[in-house]
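S.K.: dropping the sequence and predicted coords here.
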Amino acid sequence: MNTPFWGPDFDSLVSTDPEIADVVLGELDRLRGGLQLIASENLASPAVLAALGSTLSNKYAEGYPGRRYYGGCERVDVAEEIGIARARELFGAEHANLQPHSGASANLAAYAAFCEPGDVVLAMDLKQGGHLTHGSPVNLSGRWFEPVAYGVRQDTELIDYDQVRDLALEHRPRMIIAGATAYPRLIDFAAFRAVADEVGAILVVDAAHFIGLVAGKVIPSPVPFADVVTFTTHKVLRGPRGGAILCRAEHAKAIDKAVFPFTQGGPLMHSVAAKAVALKEAATTEFQGYATQVVANAAALARGLEAEGMRVVSGGTDTHLALLDVRPLDVTGAEAERRCGDATITLNKNAIPFDPEPPAVGSGIRVGSPSVTTQGMTEPEMAEIARLVGRAIREPAQAGQVAAAVGRLTAAHPAYPRD
């Protein structure tokens, strides 16, 4: 059997555009030489990357399988149909749409399917863990709709479900969004469903951060409770950068029309195929083991960082991420991020609940375990990583020594190991 031609090989890139080739190689070196603790990132498999770099990138395929606006879609139709079937089976969903270009695109489609400009939408406050697309005033969601924000309790830093219900009863939202970008705990989907039913709202669960843990069967699924589930494919799920939507059958037509033609044109068929590959990988017992380790590693990392003097927001984590208050170390989140970056540890500054600092500064950091778990690291390595993060923040003059220790750790657990 002949090896398929995936597209221009890397030697061709080197000869055609050595500047961009150097960027690609430099990024590979960065991944191999540092610790990647961004909770919203992961290391896609070579199979996923192969689909992304394939000739499917060439095909314009506006519409849906069997209903395209261009000819020649016979093969890409098969890829999309395979991916849809895999998504429905993996998550037990009645309908799936793999065309959204991103999580933000998926959320926009949910708004488009159910809301009119000016409608009230109840979602989590960005300052307490929510996402830009949940009603931030700088985002379309906050400009075109009427956002009402719920948050966490100040004493526990857990979602205030009483507040969610009170706000819903007061404002009667058209749509309620459950989900967050910096909330480390499980979400009570049944509680949100009950509130949505009480006020006649559509319930959308933004599962971008944790859908991979649902696929790995280590946390509860929102699918039985939500009208719509939006998610990204590039976090714990370990697929290509992109978005997807699951929904009940009764909403399938509205969701599909909201994606195309209302908010998007032609889908990225190479990305759709890569999503299908990731979904197949996520259906394996190996992925379930991976997801289990992701959660264990996040908990171990949080414990280790607490031992380094940081305060763990909400007292712990149930997922792949942890939020740490770094004020006990007498730094801001932005400064902690910079110092860790100098030591080849990549993480992000983050606001914490009731943060006195502006978002661009923040009093916290957010860390995640997906990438380092993909590299084969477990709890002992999480303890070492925590020590290195603590040292990088407390002793910025020792950044070189910390980077050297990071290099030894990643050499033993490399990203994209050389054959």
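M.R.: Looks like it arrived, so ask away.
S.K.: C-alpha only now, for contacts and for neighbours.
M.R.: OK.
S.K.: which strand or helix spans Val148?
M.R.: Using DSSP states H and E, Val148 falls within strand 146-150.
S.K.: next, the buried residues of the helix or strand that that strand is followed by.
M.R.: Using DSSP H and E, the helix or strand that follows strand 146-150 towards the C-terminus is helix 161-171. By 16 or more other C-alpha atoms under 10 Å, the buried positions in helix 161-171 come out as Tyr161, Val164, Arg165, Leu167, Ala168, His171.
S.K.: report the angle between helix 161-171 and strand 146-150.
M.R.: On the basis of axes from the mean of the first three to the mean of the last three C-alpha atoms, to 10 degrees, helix 161-171 is oriented at 160 degrees to strand 146-150.
S.K.: which helices and strands does helix 161-171 pack with?
M.R.: Here helix 161-171 touches strand 120-124, strand 146-150, helix 189-199, going by 3 or more C-alpha pairs under 8 Å, 6 or more residues apart in numbering; DSSP states H and E.
S.K.: use this one as the comparison:
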Amino acid sequence: MKKKIISLFIILTCLFSSFPFILAAQNLKLVSNYALEDPRNLFYLDNNVYVADGTNGLKIVNVGDPNNPQDQGSYSVSGVCFDVFVAGDYAYLANGITGLQILDVSNPLLIDEMGSVVDSNYAWGVYVVDDYAYMADSDDGLEIIDVSDRENPVEVAESSSGGYAEDVFVLDGYAYLAEKSQGMRIVNVTTPTSPTSLGVFNDGSDIYGVFVEGDYAYLAAHGSGLIVVDISDKNSPSKVTNIAFDGMAREIFVENKIAYVAARSEGLILVNCTDLDTDLTVMAKLDDNSETGSGDAGVYVADNYAYVVDQEKNSLQVIDLTASGGGNIWLWILIPAILAVVVLIVRKSTAKKEPSRKEKLSDEEVEEESNEDGEESAVVGIEESESEKEEIELKSIPEEAEDSQEKSEESEQSE
């Protein structure tokens, strides 16, 4: 028992020593703000944040020192830069009415334009896989562009369903489109030149952002918060769960089963998505008090930091997800498991054996029982003494008989 108590003490000490990290994980820390002009979205790669800075084009910010972001370079565009995707040495910009623009960013201080594809509609989002760029192109839905020759990109296919495409995510041969009031649409792009529209999820929400991980699509919905959709059946996506919160969810990023939602005026909201069979819960929030309709518009998570662009503050926010320099945000998920283990150990360590009969007796009953035991012992002692006396007497009878016989024989000889 003593060893169990010592072990329990050690475990509890470790647990409570980690509490500052667990609590800190729920209190996100804004470590720096970097001034921008018109930020819309962002992309992170190798300590650089590439910002789609609206009418100011592309802005590159080095965040190698999160507390002191540094300007790395910029490039002006004729349209409005709504989104950016970086692959290798190239940045792909979704530039609204001017379509797709490709830049060589191998040297951020000397950015070169490679090629572009002008479009009659609005290019809102872009995602690049191998030699193809997939654009969320408003009324035209999904536009697919061959970028193998970056100086001469060519549109090769479109897939439209009458919706208004705002965002796109591509994974394992499928494109997922956030089409506002038309919901989320899945397109088979295994053959990029011949896309095939598959299933649609539409519960009436306005879907603005989409992020896919495994068999689930995580949707940022204006007025409806976060919606999780099962996409294992591409022809029939179905809702799994959701969590509503104030603010207009605009973009979303998922990592380690945590959804990071840029929710405009409500700031950055973190949702625990560990167990999708239970109700989703908000595990952390960083509200910068932006005005209604504005605020956080894009989010990217990397290396224990969240990078957020705020349209109302016109800034890039760098947020420490470990808050006090220890522990990762995902430790919050382990709290229920840790507490469950501790409870089991406590129960096992403090469990009592079934008390004996004497342990159940009162002091008076124990004394009475002791007296009774004493009396029984005395009686037994007397009985044992009498038995021994009888045994001695029985032994003495043969001896007396032998003595009498010897005397009789001696008398006869004398005669």
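M.R.: Received the coordinates, thanks. These figures come from a predicted structure and were not determined experimentally.
S.K.: so after superposing, what's the score?
M.R.: TM-score for the superposed chains, counting by TM-score structural alignment, normalised by the length of structure 2: 0.23, backed by 150 aligned residues with a C-alpha RMSD of 6.8 Å.
S.K.: pull the longest helix from structure 1.
M.R.: Ordering each helix of structure 1 by length in residues (DSSP state H) puts helix 285-307 first.
S.K.: which stretch of helix or strand covers Ser7 of structure 2?
M.R.: Element membership for Ser7 of structure 2 (DSSP H and E) is helix 2-25.
S.K.: which elements pack onto that helix?
M.R.: helix 331-350.
S.K.: go through the helix it packs on and flag the buried ones.
M.R.: For helix 331-350 of structure 2, by 16+ other C-alpha under 10 Å, it's Trp332, Ile333, Val342, Ile345, Ser349.
S.K.: hang on, the fourth one packs against Ile6?
M.R.: No - shown here, Ile345 of structure 2 and Ile6 do not form a contact pair, counting by C-alpha atoms under 8 Å, at 11.7 Å.
S.K.: quick revisit: let me know the closest of the buried residues of helix 161-171 of structure 1 to Gln293 of structure 1.
M.R.: Nearest to Gln293 of structure 1 among the buried residues of helix 161-171 of structure 1: Tyr161, at 29.4 Å, using C-alpha to C-alpha.
S.K.: can you show me the helices along structure 2?
M.R.: Under DSSP H, structure 2 gives helices at 2-25, 331-350, 357-360, 363-414.
S.K.: returning to what we had before: export the buried residues of helix 331-350 of structure 2 to JSON lines and tack on distance to Glu367 of structure 2?
M.R.: As requested, those are exported to JSON lines (distance: C-alpha to C-alpha, whole Å):
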{"residue": "Trp332", "distance to Glu367 of structure 2": "56"}
{"residue": "Ile333", "distance to Glu367 of structure 2": "56"}
{"residue": "Val342", "distance to Glu367 of structure 2": "41"}
{"residue": "Ile345", "distance to Glu367 of structure 2": "38"}
{"residue": "Ser349", "distance to Glu367 of structure 2": "32"}
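S.K.: nearest to Gly73 of structure 2, of the residues you listed?
M.R.: Among the buried residues of helix 331-350 of structure 2, and counting by C-alpha to C-alpha, the member closest to Gly73 of structure 2 is Trp332, at 37.3 Å.
S.K.: now the residue nearest to that closest one when sequence neighbours are not counted: how far from Asp230 of structure 2?
M.R.: Leaving aside its chain neighbours, Trp332 of structure 2 sits nearest to Ile22 (5.7 Å; criterion: C-alpha to C-alpha, 6 or more residues apart in numbering). Distance, Ile22 of structure 2 to Asp230 of structure 2, using C-alpha to C-alpha, to the nearest Å: 30 Å.
S.K.: what do you get for Val271 of structure 2?
M.R.: 17 Å.
S.K.: cool, Ala94 of structure 2 as well?
M.R.: 28 Å.
S.K.: what about the two, which has more around it?
M.R.: The neighbour comparison of Ala94 of structure 2 against Asp230 (other C-alpha atoms under 10 Å) goes to Ala94, with 28 against 18.
S.K.: do you know how far the more buried one is from Thr13 of structure 2?
M.R.: 52 Å.
S.K.: same check on Lys285 of structure 2?
M.R.: From Lys285 of structure 2 over to Thr13 of structure 2 (counting by C-alpha to C-alpha), the distance is 28 Å.
S.K.: what is the neighbour count of Leu58 of structure 2?
M.R.: 27.
S.K.: wait, doesn't it sit right on Asp83?
M.R.: No - shown here, Leu58 of structure 2 and Asp83 do not form a contact pair, counting by C-alpha under 8 Å, at 9.3 Å.
S.K.: what touches both of these two?
M.R.: By C-alpha atoms under 8 Å, 6 or more residues apart in numbering, Leu58 of structure 2 and Asp83 have these common neighbours: Val51, Ala52.
S.K.: mind listing what Glu381 of structure 1 touches?
M.R.: Leu409.
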